[in-house]
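Asker: This is the structure alone, sequence omitted:
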């Protein structure tokens, strides 16, 4: 169950990271409120997950889900550049997280 909670926290991290773009520097009230709500929910779920999971592994996985998802949505939604070097870097993040997960109890 803790892994599911952690995955959900990571998905919410993608939401608030993308939401930052829509806040326009926190000048738009509704996107700002939604972004802050997603961030709070993500942190709460991360906090629940680390009650059971190793904090270093959980944090790395949480940030990796957020990073990979945000990069992917940045490319798909905002037309950010897609290049071999970026894909390689994202692949290294995924490889590191898989390694941490494999070595975790």
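Answerer: That came through, no problem. A quick note: this is a predicted structure, and the numbers were derived from the prediction, not measured. Residues are numbered from 1 along each chain as shown.
Asker: C-alpha only now, for contacts and for neighbours.
Answerer: OK.
Asker: List the residues that contact the residue nearest the centre of the chain.
Answerer: The residue lying closest to the centre of the chain (C-alpha atoms, centre = their mean) is residue 66, at 1.5 Å. Applying C-alpha atoms under 8 Å, 6 or more residues apart in numbering, we find residue 66 in contact with 10, 11, 12, 13, 14, 17.
Asker: what's downstream of the helix or strand encompassing residue 72, the next helix or strand?
Answerer: Assigned by DSSP states H and E, residue 72 belongs to helix 55-78. Toward the C-terminus, helix 55-78 is succeeded by helix 84-103 as the next helix or strand (DSSP H and E).
Asker: this is the comparison structure:
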């Protein structure tokens, strides 16, 4: 259960990052509210996962999921560059997250 909550919390990290960008410095109401709610859900989920998972592993997985999904969102939805080098780096992040799960 902790792993499922941790993965979902990582996805909510992507939601709050995208909403923060859309809020334009917290100056737009709806994206700012989405940011706050998603941030709270993400943090509470991480806290729940830390009840049973080691902090180093859980935090690295949470950040890895959030960072990689946010980068993919930026490439797909925001027109950020999707070069071979960037995609390779994202694959390495995902491989590290999977490795942390399998080798714990």
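Answerer: Thanks, I have the structure now. The structure presented is a predicted model; accordingly, all values stated were derived computationally and were not measured.
Asker: hmm, back to that, which of the contacts of residue 66 of structure 1 are retained in structure 2?
Answerer: Retained in structure 2 (both residues aligned by TM-score structural alignment, their matches' C-alpha atoms under 8 Å) from the contacts of residue 66 of structure 1: 10, 11, 12, 13, 14.
Asker: Most neighbours out of the residues you listed, which is it?
Answerer: residue 13 (28 neighbours; other C-alpha atoms under 10 Å).
Asker: Isn't it up against residue 36?
Answerer: No - counting by C-alpha atoms under 8 Å, residue 36 is not a contact partner of residue 13 of structure 1; they are 10.5 Å apart.
Asker: State the distance from residue 53 of structure 1 to residue 40 of structure 1.
Answerer: Remark: distance between residue 53 of structure 1 and residue 40 of structure 1 (C-alpha to C-alpha, to the nearest Å) = 20 Å.
Asker: and what of residue 64 of structure 1?
Answerer: 18 Å.
Asker: and these two? which has more neighbours close in?
Answerer: Neighbour totals were compared for residue 64 of structure 1 and residue 40, and residue 64 leads with 20 against 16 (other C-alpha under 10 Å).
Asker: thought the more buried one was touching residue 96?
Answerer: No - if you go by C-alpha under 8 Å, residue 64 of structure 1 and residue 96 don't touch, sitting 9.0 Å apart.
Asker: Kindly check the end-to-end length of stretch 15-35 of structure 1 for me.
Answerer: Across stretch 15-35 of structure 1, first to last residue, C-alpha to C-alpha, it's 7 Å.
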